[in-house]
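S.K.: Build the 3D model from these lines:
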Amino acid sequence: MRLVVVGNGMAGSRLVSEVRTRDPHMKITILGAETCQPYNRVLLSNVLAGSSRPEQVRLLDASWYESHDVTAAFGSTVAHIDRETRHVVTEDGRREPYDLLVLATGSDAIVPPIPGVERAIPFRTLDDCERIMDSADQAHAAGQRAVVIGGGLLGIEAARGLAGRGLPVTLVHLAGHLMERQLDVEAGEVLGETLAGLGVDIRTGVSAAGVEADGVRLTDGELIEGDLVILACGVRPVTKLAAEAGLEVRRGVVVDDELRTDDPSIFAIGECAEHAGTVYGLVAPAWEQATVAADVITGGKALYRGSRLVTRLKAKSVELAAMGETQLGEEHAEVVRFSHRARGTYRKLVIRDGRLVGAILLGESDAVGTLTQLFDRGGPLPGDRAGLLFPGLSSAPVADSPTLIPDAAKICQCNNVTKGQIRACWEAGARDVAGVAAATRATTGCGTCRDAVEGIVGWLCEQEGISV
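M.R.: Modelled structure (predicted):
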């Protein structure tokens, strides 16, 4: 059996490692357009902010491929799929035969068609990140400013990272409030006020008309001064290869519950795939899809039924988690809300039929773990709603400590790792976070579960009187 994977990013590299775990003999070739080894794109904001080095966000190194008998070609862009002969053809003329093919081509940054946009730098790849860091250092040394176009998750992370490097930053966003897909109006406004307190000037409800030598020109004629301009205008699935091969493409490459396209020998996973009308742009669904596809490819039975999304903002001094149907109001659901704008705190629960269907937690909160578990499991909620938002005020026990968290609770959303799996890993000999991560991959996605994993490991060691 010859498996070829097109795309060596977060989805493709995970699929290859999952397949090799299940089948030590399958012939595997992975072709990646980027010249570097696969890296964790989610953690690029940490690299930009200076809290991580580029080498710290690598997923697999070159030695892994060799030791696991996987043929990997970096900087090898696939130009054509020959479905009749079952070959993929690269731009440099390489022809690679396949029995099964997986498309993990990901997404490209959206570049708005405005004059002068070539002066700006998209924030999407590791190369982009390194270009931005070099330019930011030069701009800071010269006392210059930066402008970020786009107030979604990536734009906020970019703006906060640049501000953390000492650069004055203005963020411009077309919508009326930040992260409008994940947040309601008040949460977006509170987030904007929090960022303003950290040195980011927020301009919402404005549109960029062009990028000029000294900044961004808005459609109303105003010039937002900036010598460094960053684009964070969203992403678009890379589907050209699939479309030219005659596969069904809508927003993404259409797949069924086995992640197969309308050609049963071709799969698609990650940001390029569209399942049940949804294209996911987060790492957890991509890795869930990789696991299902690996099961199917190696002869197992598995189905992908969609993912429950939890969005975490990874910006220094900004705590944010958003999940589910956050936009619903009292006319459609039971809504429990608390706002303290002076402290940058906003909390909202959206409840339907006694179950949590959405939540926003902005500002430091000890309720995140419990609410994420309740959302993920879809179980009935306790009657004390205020106690869900403020666990310390509730007389009812909630899972805010390792003792009370059930083994079935999911601790690492990105990798679907439960407390029970962490416990089993600890019992097998892992005595620190690094050991748990090596065995389960917990903490290797967005990294926001690290404190929870440390708490569980520390609690287990304490129970047994083991010093770490």
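S.K.: From now on I want contacts and neighbour counts done on CA atoms only, so please keep to that.
M.R.: Will do.
S.K.: My understanding was that residue 446 contacts residue 412; is that so?
M.R.: No. With contact defined as Cα atoms under 8 Å, residue 446 does not reach residue 412; the gap is 9.1 Å.
S.K.: From the opening residue of stretch 38-55 to its closing one, how far?
M.R.: Start-to-end span of stretch 38-55 (Cα to Cα, to the nearest Å) is 11 Å.
S.K.: Give the buried residues for that stretch.
M.R.: For stretch 38-55, burial by neighbour count (16 or more other Cα atoms under 10 Å) applies to 38-49, 54.
S.K.: Now for the residues you listed: which two are most distant?
M.R.: Farthest-apart pair in the buried residues of stretch 38-55 is 38 and 49; separation 20.1 Å (Cα to Cα).
S.K.: and this one, so I can compare the two:
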Amino acid sequence: MSGRIVIVGYGMAGARLATELHARPGDRKVTVLGAEPHRAYNRIMLSTLLAGKVDERDVELTELAGQGVDVRAGVAVTAIDRAARTVRTATGEQLGYDHLVLATGSRAVVPPLAGLDPDRLPDRVVPFRTLDDCRRILAAARGARTVLVLGGGLLGLEAARGLAARGLDAHVVHPTGHLMERQLDPAAGAVLADTLARLGVRTHLAASATGVVAGADGVRLDLADGRSLDADLLVLACGVRPDTALATAAGLRVERGVVVDDRLRTDDPHVSAIGDCAQYDGVVGGLVAPAWAQARVVARLLTGEDAHDRYRPPPGVTRLKAAGIDLAAMGELPAPAGGAQAGGAQAGGAQAGGTHATGPAAGDKNPVAARCEELTFADPARGTYARLRITDDRLTGAILLGDNPAVGTVIQLFDRGAPVPADRRALLLGRTVDGPAGGAEPVASPALMPDATTVCRCNAVSKADLVGCWRAGARSVAEVVTATRAGTGCGSCRDAVAGIVEWLSGVDPVEVTR
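M.R.: Below you'll find the predicted structure:
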């Protein structure tokens, strides 16, 4: 058990680790050093802040460190002395440690464009990553009518949708041929672009930026095809890069991120790394669920609670849940054979793809035994797209865009690797197709939800955890959230949590304990 633990970084990963350590018995001193001059906040909710749906108090994390944890916001660490086991801060202070945890996160990428100096960006050019970035964007947006967002990934689309909700004429400029190309196929990207257009966000695809000209009255973005786009504000959402400067200077092994093993240890046994800056099994972070899972493992190891605990990455699910958009993407989906709607047929304006079994598919790790099925359905007029990939009766990839009541079931099947139901179309269309009038309504009562169902993926909270919290005395959504942390990550499960609490408040207590 480590007596002096220093955590570098007071973001979502570092704050969670501090809380996990504080919640466990033992005599230890925990010091958290955060470069940003704020208490920890939920970075995922910054797009909601841009949209004006919440204020800054709502994005602050409710984590309470308490006795035994010394949190110092606005204190940057400038160097690590591994031999002496000390860190040095920007003020010259040196702090000793028995174990050091790097939770330095990632930094926004500023693209190498003519007219942009990454160290001195113009007032009307702002990256979208931190709370201070968000404040700058909002300040510039108050007198703006038009905004350009450079980058059509998850963050860029959330920023554009949030600013459009404030009444700005929003344009997304993206260098590839469809939006969110890391998560979506071209067909899903096209449906998403149409949905955004209806919500006031226009997209410019296959448009590579070459330069920026910023002045007192606005900003101009020059494109490789000779066009120029003018706006009052330019938001940079060109991705992030793990912040590994401290680790590199300290001589730790760094590739894309700080390399760690399944104990989250670096090549120095006295130094761990978690969150966006860490690289495990060749993969760097970016989602909150893995970061919080890593914090939990490190806390168990450092406190001696479970010396055998090891990190196992949870299945990755990307959610875009801006106002008017509901998107879930998971797993790997190679380009469909013969086009985006392989096996599809025109049906009343929608592309309805049939189930088809194939031989080994490109990218399959076991090309001899794998039996793959692809199902697709697209109804662009309603902003709906669904694609499922099933390998040996297990869901290995999915895209669900638009209103689909089966999204929770699909995520559960993907998380657990459970066999998919025989009626594949029910998952694809979000309803049962063999009932009266073409189908039945999806099951609405939480009473029929299995206890093991994961309600909050970010915090690994199941229905059984929520019921147990209710039995222990929680009697409101706020009390349940405080006790379980459900809904404090990406926020996509909040409606589900509220629905379960409403069900618990109205059900016979005997029924709950069955």
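S.K.: show me where the stretch 201-350 of structure 1 has helices.
M.R.: Secondary structure of the stretch 201-350 of structure 1 (DSSP state H, counting those that start in this stretch): helices located at 240-244, 283-297.
S.K.: Check the ones you listed for me and report the most buried one.
M.R.: Per residue and on average, the most neighbours among the helices of the stretch 201-350 of structure 1 fall to helix 283-297, with a mean of 24 (mean count of other Cα atoms under 10 Å).
S.K.: one step back: need the helices of the stretch 201-350 of structure 1 in a markdown table (columns: distance to residue 266 of structure 1).
M.R.: Below are the helices of the stretch 201-350 of structure 1 laid out as a markdown table (distance: least, Cα to Cα, whole Å):
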| stretch | distance to residue 266 of structure 1 |
| --- | --- |
| helix 240-244 | 10 |
| helix 283-297 | 10 |
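S.K.: Nearest to residue 164 of structure 1 among the ones you listed would be which one?
M.R.: Nearest to residue 164 of structure 1, of all these, is helix 283-297, at 25.0 Å by Cα to Cα.
S.K.: so the closest one corresponds to what in structure 2?
M.R.: On structure 2, the counterpart of helix 283-297 of structure 1 by TM-score structural alignment is residues 288-302.
S.K.: post-alignment, that stretch versus structure 1, mean distance?
M.R.: Compared with structure 1 after the fit, stretch 288-302 of structure 2 shows a mean deviation of 0.7 Å (mean Cα distance after the TM-score superposition for structure 1).
S.K.: Stretch 314-327 of structure 1: end-to-end distance?
M.R.: Start-to-end span of stretch 314-327 of structure 1 (Cα to Cα) is 22 Å.
S.K.: Touching it from outside, list them.
M.R.: Residues from elsewhere that reach stretch 314-327 of structure 1, judged by Cα atoms under 8 Å, 6 or more residues apart in numbering: 45-46, 156-157, 160-161, 182-184, 194-195, 308-313, 348-350, 357-364, 368, 372, 375, 446, 448.
S.K.: now do stretch 106-113 of structure 2
M.R.: 118, 127-129, 209-212, 236-243, 276-277.
S.K.: how does it look with 7 Å?
M.R.: Stretch 106-113 of structure 2 is contacted by residues 118, 127, 129, 210-212, 238-243, 276-277 when judged by Cα atoms under 7 Å, 6 or more residues apart in numbering.
S.K.: One more: stretch 299-318 of structure 2?
M.R.: 1-2, 17, 20-21, 262-263, 290, 294, 297, 328-331, 415.
S.K.: residues of it that come out buried?
M.R.: Neighbour-count burial for stretch 299-318 of structure 2 [16+ other Cα under 10 Å]: 299, 300, 301, 302, 303, 304, 309, 310, 311, 313, 316, 317.
S.K.: Filter the contacts of stretch 106-113 of structure 2 down to just the buried residues.
M.R.: By neighbour count, with 16+ other Cα under 10 Å, these hold 127, 129, 210-212, 238-243, 276-277 as buried.
S.K.: hmm, back to that, show me the one of the helices of the stretch 201-350 of structure 1 that comes nearest residue 26 of structure 1.
M.R.: helix 283-297 (10.0 Å).
S.K.: residue ranges for the strands of the stretch 1-150 of structure 2, please.
M.R.: Along the stretch 1-150 of structure 2, the stretches classed as strands by DSSP state E, counting those that start in this stretch are 4-8, 29-34, 69-73, 77-81, 86-89, 94-96, 99-102, 106-108, 125-127, 146-150.
S.K.: most tightly surrounded among the ones you listed?
M.R.: When the strands of the stretch 1-150 of structure 2 are scored by mean count of other Cα under 10 Å, the highest mean neighbour count falls to strand 146-150 (a mean of 26).
S.K.: biggest separation within the buried residues of stretch 299-318 of structure 2, which pair?
M.R.: 304 and 317 (30.9 Å).
S.K.: Buried ones from the contacts of stretch 299-318 of structure 2, can you make that a PyMOL selection?
M.R.: A single PyMOL command is used to select the members of these judged buried by 16+ other Cα under 10 Å:
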select buried, resi 1+2+17+20+21+263+290+294+297+328+329+330+331+415
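S.K.: which one of the contacts of stretch 299-318 of structure 2 is nearest residue 381 of structure 2?
M.R.: Checking the contacts of stretch 299-318 of structure 2 against residue 381 of structure 2 with Cα to Cα, the nearest one is residue 328 at 19.0 Å.
S.K.: hmm, back to that, in a markdown table, list the strands of the stretch 1-150 of structure 2 along with distance to residue 478 of structure 2.
M.R.: Converted to a markdown table, those look like this (distance: least, Cα to Cα, whole Å):
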| stretch | distance to residue 478 of structure 2 |
| --- | --- |
| strand 4-8 | 29 |
| strand 29-34 | 27 |
| strand 69-73 | 25 |
| strand 77-81 | 36 |
| strand 86-89 | 38 |
| strand 94-96 | 38 |
| strand 99-102 | 31 |
| strand 106-108 | 31 |
| strand 125-127 | 33 |
| strand 146-150 | 35 |
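S.K.: Please name the residues that touch residue 372 of structure 2.
M.R.: 357, 358, 359, 361, 389, 390, 391, 392.
S.K.: Need the buried ones from those selected in PyMOL.
M.R.: Buried members of the contacts of residue 372 of structure 2, defined by 16+ other Cα under 10 Å, are picked up in PyMOL with:
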select buried, resi 361+389+390+391
